[in-house]
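Sequence first, then the predicted structure, then my questions.
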Amino acid sequence: MSDDSVVGPGPGSGHQQGRAETPEERSDRNWNELLQELRVMQTGVQILTGFLLTLPFQPRFAELTAYQRGVYLVLVLLSAATTGLAIAPVAMHRHLFRRHMKPRLVTSADRMTRAALVLLTLVVAGVVSLVFDVVVGHGAGLVVGGVALVALLALWTVLPALVRRRR
């Protein structure tokens, strides 16, 4: 979600920062921006979860080692939790609709979305690790899964922090 208070020239430019909007308008804008982000994330999470749920029905699934089956089951649980967190803001909106609680809704939905992104990072890195483990070997699975985890953390956490700091 974008910063809800600063738009325009950077610090030291001599220009006033911020938007001329009421708290209600800010909540509406933040909610709409969050919904756009959730639409992108929900699609990916649902596809990934669907992929994981079909694996036990594949002939080669029986050949997985105990370790691979354990990793798979953890990934299914993490993926289900990610799906739940990514959809929870919509359910929360339904329960709070017309109750004049949009600022609290936006704050809660933002926290749930952040938590879902953390879980999604683990699920994606875990799936990459599992695939490499099955196809190439256990060592490759650990290395590539670790690289995927670091890359996703860099893209989804470090890069935004760098952009925010350079503003």
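Received the coordinates, thanks. Quick caveat, the model's predicted, so the values are computed rather than measured. Numbers count the residues shown, from 1 in each chain.

use CA for all of it now, contacts and neighbours both
Noted.

Pull the contacting residues for Val123.
75, 78-79 (CA atoms under 8 Å, 6 or more residues apart in numbering).

ok, 10 Å please
By CA atoms under 10 Å, 6 or more residues apart in numbering, the contact set of Val123 is 45, 48-49, 72, 74-80, 82, 117, 129, 149.

Okay, buried residues for whichever strand or helix holds it please.
Assigned by DSSP states H and E, Val123 belongs to helix 102-135. Neighbour counts over helix 102-135 (16 or more other CA atoms under 10 Å) mark 102-103, 105-106, 109-110, 112-113, 115-134 as buried.

quick one on the thing from earlier: Throw together a PyMOL command that grabs the buried residues out of the contacts of Val123.
In PyMOL, this line selects whichever of those come out buried by 16+ other CA under 10 Å:
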select buried, resi 45+48+49+72+75+76+78+79+80+82+117+129+149
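
and here's the other structure:
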Amino acid sequence: MTEDGRRRGRHETEEERADRMWGELIQEVRVAQTGVQILFGFLLTVVFYPKYTTLSHTNQVIYIVTVILGACTTGALIGPVSLHRLISGRMVKPQAVRLASRMTLVGLVLLFGTMTFAQLLILRVATHNPYVPWLVTAVVAWYLLCWFGLPLWARHRYAPYSADRAGGPPAGSAREERPDRP
């Protein structure tokens, strides 16, 4: 409860919450899908360029790993759409939301790998600079901060409780205030 006696949070049934969370998840997936589809399409064309045959063995291996990661990323990020289509009307949306959320998180981790390897390959081919690993490491650190570090910090810092944490309020109950956090 807040100081003025109002309850915090939403008053929604499990199905309403699943509907809301599904909509939010699909919006998030759309953003990631667009980027990964463009990147994957680009990766598929690289092998047909004449310069591909002049790449070193190491760069060709990096390319193949990147394409495989891109394919897996595409599968994980399109998976929630297929899941929804195949289970639609079966009254399992809360379970589907949890599964789709996990697929999306796996997709983001795979996207992290795809972007890292794509950047490594591009910078190695474009610059032949010995500082490429350091540049890639700096961008990887940035990805980690933006994609995982800040969201996890915000989750810990601002969430009144975590449903994942044992001892938190049961689902559907009013959230308890945490005086140590604004």
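That came in fine, so what should we check first? Keep in mind that this is a model prediction, so the values were computed, not measured.

ok, back up a step: the helix holding Val123 of structure 1 vs structure 2, average distance?
Per the superposition on structure 2, helix 102-135 of structure 1 and its aligned residues are separated by 0.6 Å on average (mean CA distance after the TM-score superposition for structure 1).

Tell me the helix or strand right after that helix.
helix 138-153.

Quick one: average offset of that following helix versus structure 2, please.
Relative to structure 2, helix 138-153 of structure 1 is 1.9 Å off (mean CA distance after the TM-score superposition for structure 1).

Which of the contacts of Val123 of structure 1 lies at the shortest distance from Val143 of structure 1?
Proximity of the contacts of Val123 of structure 1 to Val143 of structure 1, judged by CA to CA, is greatest for Ser129, which lies at 7.7 Å.

Nearest residue to the equivalent of the closest one over in structure 2 in space, please, no chain neighbours.
In structure 2, Ser129 of structure 1 lines up with Leu120, judged by TM-score structural alignment. Closest residue to Leu120 of structure 2 apart from its sequence neighbours, by CA to CA, 6 or more residues apart in numbering: Val136 at 6.2 Å.

Contacts only, for Pro56 of structure 1.
Here Pro56 of structure 1 is in contact with 62, 69, 72 (CA under 10 Å, 6+ apart).

Any figure for the gap between the counterpart of the first one in structure 2 and Gln60 of structure 2?
By that I understand Ala62 of structure 1. With TM-score structural alignment as the criterion, Ala62 of structure 1 lines up with Thr53 in structure 2. Thr53 of structure 2 is 9 Å from Gln60 of structure 2, where distance means CA to CA, to the nearest Å.

Just give the closest residue to the residue nearest the centre of structure 1, not the sequence neighbours.
In structure 1, the centroid-proximal residue (CA atoms, centre = their mean) is Leu117; its distance is 2.2 Å. Spatially, and ignoring its direct neighbours in sequence, Leu117 of structure 1 is nearest to Thr82 (7.7 Å; CA to CA, 6+ apart).
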